[in-house]
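> Fold the following for me, if possible:
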Amino acid sequence: MDRNLALELVRVTETAALACGRYMGRGDKNAADQAAVDGMRKAFSSVSIKGTVVIGEGELDEAPMLYIGEEVGMCKEDDREVDIAVDPLEGTSLIAKGLPNAIAVIAMAPKGGLLHAPDTYMKKIAVGPKAKGVIHIDDPVEKNLKAVSRAINKDLEDMTVIIQDRPRHYDLIREVRRVGCRIKLFSDGDVATAIATCFENTGIDVFMGIGGAPEGVIAAAAIKSMGGEMQGKLNPMSDEEMERCIKLGLDQESVYKVLTLDDLIKSDDVFFVATGVSDGDLLKGVTYLEGNKAKTQSVVMRSKTGTIRFVDAIHRLNKNEILKETMEKHNQGGIING
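Next up, the predicted model:
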């Protein structure tokens, strides 16, 4: 894929973040999500790709979300065909409550390069580069944690495991406590938390738990770019979720197969791009400045080169035509200009 696409994708996530950033703490997660979707969709229209959304926010009949199967990009005859995974606002509840770690995020690979994950739950485990090759999702918690401890040269008591604060994880939390590791709980947003394992300055050593399968694929794109490891196993929790798996052509055996990083991300050339919406462990959120300006921080990664770039940008909101159009659409009741 053309390396220049990296900056084009950053513009897409920046637009989504700026479009929804002013909803922070306003208690309306649906309006924030819709603003992010509208901004992302509009920004994609200027990118020279022939993209298909393989992981999005819903099916065709649930538009105006970025639905699975939707075509994005300029879609010119000579544009490269790519698969796109999107979460225009990962952490809708976070932004509605004014909490950290909300991001706008995209993963992109050549056509066929991303697992077409059903909208169901997935059991996941993720670690950074130093612990690559020592974990297995079917191993007991204690065995995995001891293996990681040896690999990263940390005592168990000094390791930090990040787990989503949900009743389904109470047994997992008890087991990690029994082993003696520190635990950091999070409420929402498991893309940002999973990839935190690959950045030493976050202090996160292991990600464990059950979360969204689509989010698992998006996180895997970043983890592959950074040389870490992630494994997953689909974990449908209802008949409806099992039906979604069957609709994708998965039989009983395939549903519960261990998914390695290369199963989740089949291509060696994948982009991962995220822009902070609210401040988090990885990225600063949108900051609004005087003179109708705003500041964003983004990260862009490419697995083929292993390059990780952080992009700080200042935006003149009244000069960005795509953003102006999106913000005007959502400027009902004084949401945008106060």
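
> can we go C-alpha only for contacts and neighbour counts from here?
OK.

> And A63, how close does it get to G56?
Per C-alpha to C-alpha, to the nearest Å, A63 is found 11 Å from G56.

> quick one: which of those two has more around it?
G56 (22 against 12; other C-alpha atoms under 10 Å).

> Now do the contacts for that one.
Shown in contact with G56 (C-alpha atoms under 8 Å, 6 or more residues apart in numbering): M65, L66, Y67, I68, A85, V86, D87, P214.

> ok, now D281?
N101, A192, A196, T202.

> Same question for the first one, what's its three-state structure.
It stands for N101. coil (DSSP: H, G, I helix; E, B strand; the rest coil).

> I figured it was touching D279, is that so?
Yes: using C-alpha atoms under 8 Å, N101 is in contact with D279, at 5.8 Å.

> of these two, who's got more company?
More crowded of N101 and D279, by other C-alpha under 10 Å: N101, with 27 against 18.

> Roughly how far does that one sit from D83?
For N101 relative to D83 (C-alpha to C-alpha), the value is 25 Å.

> one more to line up against the first:
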Amino acid sequence: MDRNLPVNLGRVTEAASLASAKFLGQGDKNKADGAAVDAMRRMFDTLNIDGTVVIGEGEMDEAPMLYIGENIGRAIGSGLAIDIAVDPLDGTLSVANGLPNAISVVGVAPKGCLLHAPDTYMEKIAVGPKAKGSVDIHKSVKENIENVAKALHKDVDDITVVVLDRPRHDKLIKEIREAGARIKMISDGDVLGAISTCFDYTNVDILMGIGGAPEGVISAVALKCLGGEQQGILKPVTEEQKRRCIEMGADLEKVYTIDDMAKGNEMSFAATGVSYGELLQGVKYMENNTASTHTLILRLETGTIRFIESIHKLDKKPEYAK
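Model prediction:
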């Protein structure tokens, strides 16, 4: 895969973040998301790729752009053929309410290598590289926490589990507390929660709980680049979702491993902070019509992990950054 592609993906997520951060705390998640989608789509049009969206904003009749199956890039039919998984704004409610940890994310792999996940829920467990091989989604919460503690050479009461703050997780939260571990609740965006398990300074050891299946695929790209582990089981909650899963060839009994969700040894990932977080700083608008961004860029082939801090002169940017 083109070695310049990861950095160009960073430009894509920067554009989405610059556009959506304008709506921080303004109470309108749809405007924030729409701005991110539009900016991301415009930037993709500048890349010399033949891309197909496999994880996006929904089906063609649900989204005007970045919909599943859409071909994007300036070299359709002739350029590098890749699968693209996007979430222009992971954490729409966080942006609307002025809360931390919203990001813009993109993951790519050669065509046919990313799971076409249905838009339904997925039960997930994820850990970083130091705890790889220590979790099993079929084991109890207590067993998984104890095994991760052993792998990380920590006491159980020093283990931190990140969980989406949702009523469906009441039982999970109770079991984590009974096991003796710490809990970090997040209001939105479990992609960042999964990635955070790979960086010691975030003080997150495990992600547990039920989130979106599409987000699970995006997380898998990042975790694979970072050497982490993720397992997932699809959890449709309506008959329509079950039907959609079956139509897409999904197995409702299968434990999807990271290699099921992101196949092969060529993939790249980029994430840019929108609102402030422990892993990535948010967009900062500064004097003289400038703004700063903080971006994580990953490339599996070389194992490179880049953090890029950029200063943008917005009066010299195209419309997507204004």
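
> where exactly do the strands run in the stretch 151-300 of structure 2?
If DSSP state E, counting those that start in this stretch is used as the criterion, the strands of the stretch 151-300 of structure 2 fall at 160-164, 182-186, 206-212, 229-235, 256-257, 268-273, 284-286, 290-299.

> So which of these is the most surrounded?
A comparison of the strands of the stretch 151-300 of structure 2 by mean neighbour count, using mean count of other C-alpha atoms under 10 Å, puts strand 268-273 on top with a mean of 30.

> Residues touching that strand, excluding its own?
Residues contacting strand 268-273 of structure 2 (C-alpha under 8 Å, 6+ apart): 5-7, 9-10, 13-14, 17, 101-109, 221-222, 225, 280-283, 293-300.

> which bit of structure 1 covers that strand?
Aligned using TM-score structural alignment, strand 268-273 of structure 2 spans residues 271-276 in structure 1.

> Identify each of the helices in the stretch 101-250 of structure 2 and give its residue range.
Assigned by DSSP state H, counting those that start in this stretch, the helices in the stretch 101-250 of structure 2 fall at 141-152, 170-179, 190-196, 213-226, 239-247.

> Quick check: buried residues in stretch 315-329 of structure 1?
H315, L317, I322, L323, K324, T326, M327 (16 or more other C-alpha atoms under 10 Å).

> which of these sit farthest apart?
Pairwise distances across these (C-alpha to C-alpha) peak at 14.8 Å, for the pair H315 and T326.

> how much space between the residue with the largest distance to the centre of structure 2 and F23 of structure 2?
Farthest-out residue of structure 2 from its mean C-alpha position, per C-alpha atoms, centre = their mean: N288, at 32.1 Å. As judged by C-alpha to C-alpha, N288 of structure 2 and F23 of structure 2 stand 19 Å apart.

> Nearest the geometric middle of structure 2, what residue?
V191 (3.5 Å).

> Distance-wise, check that one relative to K150 of structure 2.
Where K150 of structure 2 is concerned, V191 of structure 2 sits at a distance of 25 Å (C-alpha to C-alpha).

> hang on, the earlier thing: what about the helices of the stretch 101-250 of structure 2, which gets the closest to F44 of structure 2?
Between those, helix 213-226 lies closest to F44 of structure 2; by C-alpha to C-alpha that is 17.3 Å.

> That closest one: average distance to aligned residues in structure 1?
Taken over the aligned residues, the distance from helix 213-226 of structure 2 to structure 1 averages 0.6 Å (mean C-alpha distance after the TM-score superposition for structure 1).

> Which neighbouring elements make contact with that helix?
In terms of contacts (3 or more C-alpha pairs under 8 Å, 6 or more residues apart in numbering; DSSP states H and E), helix 213-226 of structure 2 is packed against strand 80-90, strand 103-110, strand 121-127, helix 190-196, strand 229-235, helix 258-261, strand 268-273, strand 290-299.

> now structure 2: which of the contacts of D281 of structure 1 match?
Retained in structure 2 by both residues aligned by TM-score structural alignment, their matches' C-alpha atoms under 8 Å are the following of the contacts of D281 of structure 1: N101, T202.

> Pull out the buried residues from the contacts of D281 of structure 1.
Buried among the contacts of D281 of structure 1 by 16+ other C-alpha under 10 Å: N101, A192, A196.

> Cool, thanks, talk later.
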